[in-house]
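Trainee: Whatever this is, show me its structure:
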Amino acid sequence: MANPSNIKVNPTVIIIFGGNGDLTKRKIIPALYNLFLENRLPEQFAIIGTSRTDFTDQKYRDSLLAGINEFSRTGKAKKEQWAKFSSNISYQASDIKDVASYNEFDSKINTLKEEWKQDPSILYYCAVSPDLFCTIAENISKSKLDNNKETTRIIIEKPFGRDLESAKALNTKLLTIFDEKQIYRIDHYLGKEVVQNVMAFRFANTIMEPLWNRTHIEHVQISVTEQIGVEDRGGYFDHSGILRDMIQNHLLQLLCIIAMEPPVNFDADLVRDRKVDVLKAIRKIVPGTIDTMAVRGQYGPGWVQGKEVSGYREEVDVAPDSNTETYAAMRFNIDNWRWQGVPFYLRTGKRLFKSASHIIIQFREVPHNMFNNGEQNVLKQNRLIISIQPDMAIRFQLESKIPGLEMNLNTVDMVFDYSVKTKTDAPEAYETLLLDVISGDQTLFMRADQVEAAWEVVMPVLDYWENNTMNNFPNYPANSWGPENADALIAKDGFHWINLPDKK
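Mentor: This is a model prediction of the structure:
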């Protein structure tokens, strides 16, 4: 987790491969700029962007400023602050696949060493297509670029492979060049403020631990729904699908945080050990049971906010007979003492009724309703609702007496609402994650065995779906809550999907 601002960190050089890309302009540079505004960056730092496009340093800085002004949570950059920050930015046109182009990086690093009179930390950020990760790592090695195991780090964006085999191959290649402690695999969901707060909520409050088990919790729902379609990502998405794109990483990581055992302390490896324990405890989905444990869907045309939208198969760069799922819902069982018999339901999809991310902990019913004297006193089960987006809040739903002369009950919320309780904007996920890379803290980053364990969980379903065509695609209209059989998946256990109302 992000270190306090009074902890000293080394001078830092950040080399961004894909320096002219969308991720750099939307997320990476705005995050670094906001860290700079809050005095979280080292006093001496340099950002070197690189791509094939020819830019002067000034033209490159101007393009990044446009991204700051459009995407930064702090709004448009002030002239003096931007001038000070951008003076540390330079650009180098290069071919990632050409080892010779890396010599210029070495020259710049050595120049900065002499200027700073100190060896800096070197961060190699791979903001590029996943098929280039290994190429960059190999060329860093071949060109003898600085690779001090204590101060050199490589940052990898998801996806980490497209299946278990390719994930293992990627990890094997990276680990021949870097130590595991040098590799930072970014899953931006783990950097979100509310997700981090779940750890504090669980492990810093004595009252929660006695409730956090099979005795008191009936089931858990984790939902990440999107109102948008695939937009301009059709070519990528049609070879990926929602199970790879969301469940294998984001949603399984949320499940791990909810289900993990308390680590002995907040050491990065101890935290990640407990997450791996959860993944290894998930009951394997075996052939013959997949249709009872997983549901897939694909959106058709419809109307969203008064506008007609295309079905998935009509999107740009999508095959007209595509078998790729845009919706997935799954039921998981965790076979250990804490969670035996408690189902975990995960769902995610595109072109759904609303965009929202939340975790719902449904507690068991009271053993006996002593207030059962009419419809007004039909007790609702207690729920813990962790809202990640669009609202950031943690709310506990309890039953309480309605003021008056009679004993009538109503559900009330005990709420921690970020928009009310915090005086400043919560940092963006990339701010948290980049600060942790600079500080050398791997707590929020996935380890090789964690990535592979997550792939092992979903591979039976991925293989089955790829080898068995769905004849009824598309099977849910845009602006709905998904296919009907997703409701059946959870209804057979006596539950239903909980769709939260908009914040009032």
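Trainee: C-alpha only now, for contacts and for neighbours.
Mentor: OK.
Trainee: Please give the element, helix or strand, for residue 252.
Mentor: helix 252-259 (DSSP states H and E).
Trainee: The following helix or strand past that helix packs against which elements?
Mentor: Per DSSP H and E, the first helix or strand lying C-terminal to helix 252-259 is helix 268-281. When contacts are defined as 3 or more C-alpha pairs under 8 Å, 6 or more residues apart in numbering; DSSP states H and E, helix 268-281 sits against helix 252-259, helix 448-467.
Trainee: Could you also give me the structure for this second sequence? I'd like to compare it with the first:
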Amino acid sequence: MNSSATLLLFGATGDLSKRMLLPSLYALHEDELIDADVKIVGTARSELDDREFRDMAESALEQYLPDDRQTKDQISGFLKRLSYQQLDASSTKGFGDLASKIGDISGGLAIFLSTAPTLFEATIAGLKSAGLTGENVRIGLEKPLGNDLQSSNAINDAVAEAFPEGRIFRIDHYLGKETVQNLMALRFANMMFEPLWNSNGIDHIEITVAETVGLEGRHSFYEKTGALRDMVQNHILQLVGLIAMEPPANLDATSVRDEKVKVLRSLRPVIAEHVVRGQYGNGAVKGEAVSSYQDNLGDSSETETFVALKVFVDNWRWQGVPFYIRTGKRLAERRSEIVVQFKSVPHNIFARGGTRLNANRLVIRLQPEEYVRLQVMAKEPGLDRDGIVLREVPLDLSLTQAFSKTRKRIAYERLLIDLIEGDPTLFVRRDEVEAQWHWIDAIRKVWEANDVAVKSYGSGSWGPSAAIALTERDGVSWND
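Mentor: I've put the predicted structure just below:
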């Protein structure tokens, strides 16, 4: 698929654009990773002209770019790429003017659609009416893509009327993170891991995606969504797919996504005893008092801000290996990580020294730091008159330090350039989305059928005590 000469940004005046998209595009411009003639056209409801949009973009870059990126000449050059067309996406009337603003699209058009899900169908109809859905046009869709399988299918059906699957790029920004991509390198480029990466070598796996923030102005969205659909349905299930997938035949988009789909379709339906729902109450985060979810919302609510799950992948490789998953808001610290707990050695030959052997543990930290840490047993220095004494020590690979001379990229830089160039490997295919929603909808039915209540937890904690019990019933502790 050829590279696009024009990028169209919907929601160009919104928070995502200011914080992530415009800084990412600027970084690609500064490093000459996109062609000099690539145009960027922004559109939104705001009534701005080209100059006002460029002024807004310049302010966003000043606020969100790191200091070492603040190069006046480069910013000036980047702003020249930008133009703007005001648009009410709920009506097809303005799309003709948008098409005129964009001009010739024979060089290819990439569309980044970041609007409310209720506007997706109208937007696609508008693009189609204005001739902006041709064979050299591809579209990137920012989540949320529906609230359940039915609504997701409605959106995907609407998009499919104008774009074939090969030109639809569903965005999950976690897949653009460097450490997430390192999962495949870790597994498939290192002989020491892959032979043990199964039920013979692994006891259990933990996935934690913890936030310290609360609603952050997303009241209406979050109240209708909750932690299960906001985080587990997309980010966490994509991590499960990458962790549990079989080795793909090649590193092309089809092979990688085929293997992820197999994992998602192998997820065992969750029973009520294997799920914990929570909602944050009053407490303290980073030494500051914070209010409860319901106080933030200004109303009573049964929406979960925390969820913990015990999950199984029912296939040959992972049979009997539990995946413990948790995510939530107002937790003790901001952290995203994967913990792979290997099984213990079959016999302790060092028992004479009173040493208890800890099983090896691999910790893959995704944020805020990025590192891979392997916990191993090593001998303590000494003459060993009373037997050899061992101690657990870490073998650390800090990605930040190991690649300190390499410029760090945020996820949207990679995703935007892949969208412009037409590489779908790090985007989500429709059958992946459907498998994810099928499993998530089944969990919500279990909640309803078993009246699974929301348990309160103090802000600044690690969630409800029931989440601790979920693992400790199996003799497992979360990696806190």
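Trainee: Which residue is the nearest non-sequential neighbour of residue 443 of the first structure?
Mentor: Distances taken as C-alpha to C-alpha, 6 or more residues apart in numbering put residue 268 closest to residue 443 of the first structure, at 4.0 Å, once the chain neighbours are dropped.
Trainee: ok, the counterpart of that neighbour in the second structure - how many residues close by?
Mentor: Taking TM-score structural alignment for the superposition, residue 268 of the first structure sits opposite residue 253 in the second structure. Using other C-alpha atoms under 10 Å, residue 253 of the second structure has 16 other residues around it.
Trainee: What is the equivalent residue in the second structure for residue 399 of the first structure?
Mentor: Checking TM-score structural alignment: residue 399 of the first structure goes with residue 377.
Trainee: Its match contacts residue 356, doesn't it?
Mentor: No - between residue 377 of the second structure and residue 356 there is no contact under C-alpha atoms under 8 Å: 9.9 Å.
Trainee: What is the neighbour count of the aligned partner of residue 121 of the second structure in the first structure?
Mentor: By TM-score structural alignment, residue 121 of the second structure lines up with residue 134 in the first structure. Per other C-alpha under 10 Å, the neighbour tally for residue 134 of the first structure reads 18.
Trainee: swap in residue 93 of the first structure?
Mentor: 17.
Trainee: Just tell me what it corresponds to in the second structure.
Mentor: Checking TM-score structural alignment: residue 93 of the first structure goes with residue 86.
Trainee: Against residue 9 of the second structure, how distant is that match?
Mentor: Distance, residue 86 of the second structure to residue 9 of the second structure, by C-alpha to C-alpha, to the nearest Å: 12 Å.
Trainee: Give the residues shared as contacts by the two.
Mentor: Shared contacts of residue 86 of the second structure and residue 9 (C-alpha atoms under 8 Å, 6 or more residues apart in numbering): residue 43.
Trainee: Which one of the helices and strands packed on helix 268-281 of the first structure lies nearest to residue 57 of the first structure?
Mentor: helix 448-467 (36.5 Å; C-alpha to C-alpha).
Trainee: so what's the residue nearest the centre of the second structure up against?
Mentor: The C-alpha lying nearest the average C-alpha coordinate of the second structure belongs to residue 174 (C-alpha atoms, centre = their mean; 2.7 Å). Listed by C-alpha under 8 Å, 6+ apart, the contact set of residue 174 of the second structure reads 180, 235, 411.
Trainee: Does the match of residue 399 of the first structure lie in a helix or a strand, and which?
Mentor: Per DSSP H and E: strand 371-379 holds residue 377 of the second structure.
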